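Asker: Got a predicted model here, sequence first, then my questions.
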Amino acid sequence: MTPRQNAQPAPLAAPTASDSGLFLPLRTAVVLLTALVLGLVIGGLTAFAGAHPDAVAIAGLTAAGASTGALRTLIQ
């Protein structure tokens, strides 16, 4: 048998100037947060209209999902 070498993990690279340590880029966070707010607003308006809670959830999720594509192109 040959002796095994201890596997050493590769050292972590030093952070660069462009790496700010954010979990998400700012643009992505703004798009997702705006889509969330729009989904909540549409869901709330649907609830105030007296719709069934299932319809409220579907309306809010649809509005949030549909707005992400448009917001992605609008927010640059």
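Answerer: Great, that's in hand.
Asker: rest of the way, CA atoms for contacts and neighbours
Answerer: OK.
Asker: R72 reaches V31, doesn't it?
Answerer: Yes: R72 sits in contact with V31 when judged by Cα atoms under 8 Å, with a separation of 6.2 Å.
Asker: okay, these two: which has more neighbours?
Answerer: The neighbour comparison of R72 against V31 (other Cα atoms under 10 Å) goes to V31, with 20 against 15.
Asker: And here is the other one:
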Amino acid sequence: MRSSDHSPPPEAPSPFLTLHTALVLLTAAVIGIVVGGLTWLSGSPVAGSVLTGLVSAGGGVPVLRSLIGT
């Protein structure tokens, strides 16, 4: 056999999201759902609860990114 008959295996494509990014976004979504749900249970209107959940999830992303190691 000649070594020229063998070509290197094709490289696997890189993932769409890294594990770090997926974990940060999932944790931020859970935090947003919990905060929004607790806000709604306290008697706030639904629109205000959704807004509170979105703000807490968005604000948590930079903090979680720095807290969760790469």
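Answerer: Received it, and whenever you're ready, just let me know what you need. Computed from a predicted structure; not experimentally measured.
Asker: Could you quantify their similarity as a TM-score?
Answerer: The TM-score (TM-score structural alignment, normalised by the length of structure 2) is 0.79; 61 aligned residues with a Cα RMSD of 1.7 Å.
Asker: thinking again about what came up before, overlap in contacts of R72 and V31 of structure 1?
Answerer: When Cα atoms under 8 Å, 6 or more residues apart in numbering defines a contact, no residue borders R72 of structure 1 and V31 alike.
Asker: how about T52 of structure 2, what does it touch?
Answerer: Applying Cα under 8 Å, 6+ apart to T52 of structure 2 gives the contacts G32, V35, G36, T39.
Asker: Can you say which of the residues you listed are buried?
Answerer: Using 16 or more other Cα atoms under 10 Å as the burial test, the contacts of T52 of structure 2 include G32, V35, G36, T39 as buried.
Asker: what residue of structure 1 matches up with the second one?
Answerer: For V35 of structure 2, the aligned residue in structure 1 is I42 (criterion: TM-score structural alignment).
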